[in-house]
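> Coordinates only, no sequence provided:
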């Protein structure tokens, strides 16, 4: 709720839901007696000063009955939602832990229920359970369960393949415990957010059941029952049906608006706004006016205190290519995502400073930040198919950048897209612009993604392992292209890779990461012979060359990098794998200067 966007739909949804809750609390005590008061002299009246919505067949005030019915209507909707969510979550989570054959049976059942019309399913269940509130609640609950089951199934599938679930299965942990301990807690938040929207659907469904005569029966009444009672008079005194109809519609709209707002708030990445819990960032100091990118004390935190990136600091100057290297899982890609505002929810980005092109991103509004990132930052990812929509032509996707961020016309944007494709040495750029991504080779797609970044005038290019999936010849062409683009445009480049040989060929400066922290930073010309941190040395030693003895096993680093959840808060994270580790390594070393443009975080730096 704290991240709820201050937009008119979000404010309206929150206001309506709050009003409904207040009405449910105060309605029966304030208007309950008036709602039950029988007045033989005021039977079946229309709107009047005394009865704004008219009266029913016993002379009872319909406005009071609408206000009092709010508690019963919302209570039934809440119960219905919980029943539907409970059934759906169990059905959706079972395939993640059941044997394959049993899981397929459950999945097929869910698919069949999703395809079955919800209203018919609700009516069928209600008839079996019996007329009245009980039957309506069970009917609508069963009807909304398949939606929860499909959502849970999708979310659980992303968790079921995790190593910790496989380990739990291997250790013989009971399936019920795997479900309640390992699967459901990791998908709980989106399911809880979906409850708000489901509440609105349940409210409308219950009103529909009562309107059809299958729901709440006299003497009880909810909004749907009041609408049913007044519908026979709608052509004579329409106001008697107007009150419950408006209540149902407004409540449904309110819950849906609030649910949408909560979902959007949950999916937003938190911009760097200062320190997070348990973190004391280093002093920010004075900003570097020459730097295109300046990051200070940047951290990325996930629920449970997991921090894949820990107090990272780096700068990139205009025209400079800085390499960010380390093993997989060291936090390189999350660092790039944090700079570009792309850390997925529920990740939280925090830091003492994050400046791009001289502007502090933490001080900008959402609109200003989006505009700055859209025009000053270009990102090139490892898989170009993840950046290009396979259903759209390449030229149209590039043109969209100029239309959205630069206000260009379609014709101008199209012309610039063709020009940019030619600029990255794509043959026949006009022809390539009319093709879909799958019609291009991997190297051509990567060039197209680079061209997309050049549609504006980027001051910073972030290339996240852009050559990993390419063969050696195309890889060299892409590296040469990045060097040309940086030299021609003067853009700073942050090149991310796990291949230290590629970084040594392309970059001007190298930043080495391990377990989320920077352990060494040095000029590229010192990389081969001047590296001082044991981890950097080990990375270099693991590279074979033409003189490597092929009769011996390839050099490797013993052990494995700790997962983000296992990184020690105190001590050197590399100590368990380091041949130079001493008792002093129980204390975490700071990054200290070791010469011009050279910093190392190691107690045994001179060893």
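Happy to help now that I have it. What you see is a predicted model, and the numbers here were worked out from it, not measured in a lab.
> rest of the way, CA atoms for contacts and neighbours
Fine.
> can you list the residues that contact stretch 79-90?
137-138, 140-150, 152, 195, 198-199, 202 (Cα atoms under 8 Å, 6 or more residues apart in numbering).
> where does the closest residue to residue 382 other than its chain neighbours land in three-state SS?
Setting aside the residues directly before and after it, residue 382 is nearest to residue 466 in space (Cα to Cα, 6 or more residues apart in numbering), at 4.3 Å. Going by DSSP: H, G, I helix; E, B strand; the rest coil, the secondary structure assigned to residue 466 is coil.
> Residue 466: neighbour count?
26 (other Cα atoms under 10 Å).
> With residue 304 instead?
Residues near residue 304, counting by other Cα under 10 Å: 7.
> ok, it to residue 348 distance?
12 Å (Cα to Cα, to the nearest Å).
> Below is structure B, check it against A:
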């Protein structure tokens, strides 16, 4: 259903029809009332002072004999204009305050967030009175007072919405591409939070109208000779026992206009909410030497060097370290696969390498070098440029990998224009060329389409094309085939292999599918509980895997000739939570070979001098077939579906 059809359906509903009718009524009164009733509202009649309702004056007259009804109608224009101006000020100021922590230094962002949190705790009308004292009595002071009183609420809303968008994959992709914070804010975050801000601004207009009426009633708002509904209400209340209609008229006007704004906001929310719900041949194997990890791949160009990498986050009882002591290297043209269950630290390791761990998370390492540059010591600007030009990331969810409000071509072109200094036209031409390189049909037409117009496989191809906009030396593919059917999975994996072959780029492939890793990579890193427990050539995975956990992962993969009458084999128990790693080997509680030594001491990752590293006190015989050494099936264990649904 199109947005136009959705609007028509909502307008036909009782709520939508009432909201539309009230909005039209208020708009017509604001535009035409001064033209129709303007002279009558200003006509002074000494013979008709403070009269009650009559055929000539339906709401009576004021102290100068002016018609109250005419003045109520004429006051519509000024009342609506002032409320809209206050809302605009509140939205603009609130958006600036809400997005400031995203672009300012951390200390300044935390200070602004603290001020906003304090301001939100006070009632809006109390803040309006406070600002009215600061800005002074009068129309201008009242507009500024109400606008700034509304700003904290919009700032809090903007912070919340921005935090939800900032965690999306397309924001991470923009950071990897080296896009500046301000540009990410303007091009990616604000367009995605605009709709709820508009809805809340519409609802907020009703509150602003009421606040304005309150200030004018107290004598702090509109001053004579101008008048709005609040001023008329104050004048009517002074004579409420003589002529109640003089007070009821402006009060009804405030209520009707407030309902119009609030119901319009509810109508827009139902339309936008419905629309949002809908959007919703390989290179030779590279053998490792027996040297320490930082000296591995000698003689080859080391693209990525990771030594003793740790990622920590604050917890209620201290720091939690879900990635603890990961070490490996990747050479030019090499493909390394990372496998493991949910929570093993695979994706956190990749995000740490790409410098995408947000504060308060911490990254520490003995060495963390990319293309010879120490990432922990280099300046933020140089790291951003290096990662933007030499590293590409392909995320696991193709739907969230792109900004839904921008065309595919412009998102690809942004990566090139940001770092290569080329014109917009040249960047778009390169985007079309890269789409053609990843075999997207009708690339020129497709570049003008939005992400929702692409299928899942095409979005993943476009994501790979984005990584190729510059000249990447490392491609990090974080479960790139998740949620894709097997045919598209094969196409995406073949495409990555082709890119690797054509560009000599290294690939770090993260997957929960150990069979895919074995078929597409040169080396396999098996992770468990934040550590690498085995590192071996992919060609030796089925025949020489020595860690019981690796053997268990191999054994739970069903084969075509598996006996259907027997239950599927499973790994008993659950992986330990990141904040509750046990003493000793983390796999000991699930391992049938575990001894007291395993429960007391954590084994080191030891190289057997043949390029095979394993962290186990009782490694399995490397020549024993996997099926013979795997963990036996247990009916109370986790199902294989839960094992293969690994997250990060």
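Good, I have the coordinates. None of these values were measured; they are calculated from a predicted model.
> quick revisit: among the contacts of stretch 79-90 of the first structure, which ones are buried?
137-138, 140-150, 152, 195, 198-199, 202 (16 or more other Cα atoms under 10 Å).
> Show me those that map onto helices.
137-138, 140-150, 152, 195, 198-199, 202 (DSSP state H).
> Now for residue 499 of the first structure: which residues touch it?
Per Cα under 8 Å, 6+ apart, neighbours of residue 499 of the first structure: residue 325.
> Let me see the ranges of the strands in the second structure.
Assigned by DSSP state E, the strands in the second structure fall at 302-315, 318-331, 335-339, 362-364, 367-370, 373-374, 391-394, 474-478, 506-510, 523-528, 531-537, 606-607, 613-614.
> Name the residues of the third one that are buried.
This points to strand 335-339 of the second structure. 335-339.
> Of the residues you listed, just say which sits nearest to residue 141 of the second structure.
Nearest to residue 141 of the second structure among those is residue 338, at 61.8 Å by Cα to Cα.
> Counterpart of that closest one over in the first structure?
Aligning on TM-score structural alignment places residue 338 of the second structure opposite residue 324 in the first structure.
> wait, its match sits on residue 496?
Yes: look at residue 324 of the first structure against residue 496 with Cα atoms under 8 Å: they come within range, at 4.7 Å.
> intersection of neighbour lists for the two?
With Cα under 8 Å, 6+ apart, residue 324 of the first structure and residue 496 have common neighbours residue 332.
> count of residues packed around the residue lying closest to residue 581 of the second structure once chain neighbours are set aside?
What sits nearest to residue 581 of the second structure in space, not counting adjacent residues and going by Cα to Cα, 6+ apart, is residue 529, at 7.4 Å. Residue 529 of the second structure has 27 neighbours, counted by other Cα under 10 Å.
> pretty sure residue 529 of the second structure contacts residue 580?
No: in terms of Cα under 8 Å, residue 529 of the second structure does not count as a neighbour of residue 580; the distance is 9.9 Å.
> OK, contacts around the residue nearest to residue 581 of the second structure?
Counted by Cα under 8 Å, 6+ apart, residue 529 of the second structure has contacts 322-323, 343-345, 575-578, 581, 586.
> Among the residues you listed, name the buried ones.
322-323, 343-345, 575-576, 578, 581, 586.
> Could you report the separation of residue 25 of the first structure from residue 11 of the first structure?
Taking Cα to Cα, one finds residue 25 of the first structure at 21 Å from residue 11 of the first structure.
> Same check on residue 282 of the first structure?
Counting by Cα to Cα, the gap from residue 282 of the first structure to residue 11 of the first structure is 38 Å.
> Equivalent analysis for residue 592 of the first structure, please.
Residue 592 of the first structure is 49 Å from residue 11 of the first structure, by Cα to Cα.
> Same question for residue 196 of the first structure.
From residue 196 of the first structure to residue 11 of the first structure the distance is 15 Å (Cα to Cα).
> related to what we said a few turns ago, just put the strands of the second structure in JSON lines and tack on distance to residue 23 of the second structure.
Shown next, in JSON lines, are the strands of the second structure (distance: least, Cα to Cα, whole Å):
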{"stretch": "strand 302-315", "distance to residue 23 of the second structure": "50"}
{"stretch": "strand 318-331", "distance to residue 23 of the second structure": "54"}
{"stretch": "strand 335-339", "distance to residue 23 of the second structure": "58"}
{"stretch": "strand 362-364", "distance to residue 23 of the second structure": "52"}
{"stretch": "strand 367-370", "distance to residue 23 of the second structure": "59"}
{"stretch": "strand 373-374", "distance to residue 23 of the second structure": "61"}
{"stretch": "strand 391-394", "distance to residue 23 of the second structure": "47"}
{"stretch": "strand 474-478", "distance to residue 23 of the second structure": "50"}
{"stretch": "strand 506-510", "distance to residue 23 of the second structure": "54"}
{"stretch": "strand 523-528", "distance to residue 23 of the second structure": "60"}
{"stretch": "strand 531-537", "distance to residue 23 of the second structure": "62"}
{"stretch": "strand 606-607", "distance to residue 23 of the second structure": "74"}
{"stretch": "strand 613-614", "distance to residue 23 of the second structure": "71"}
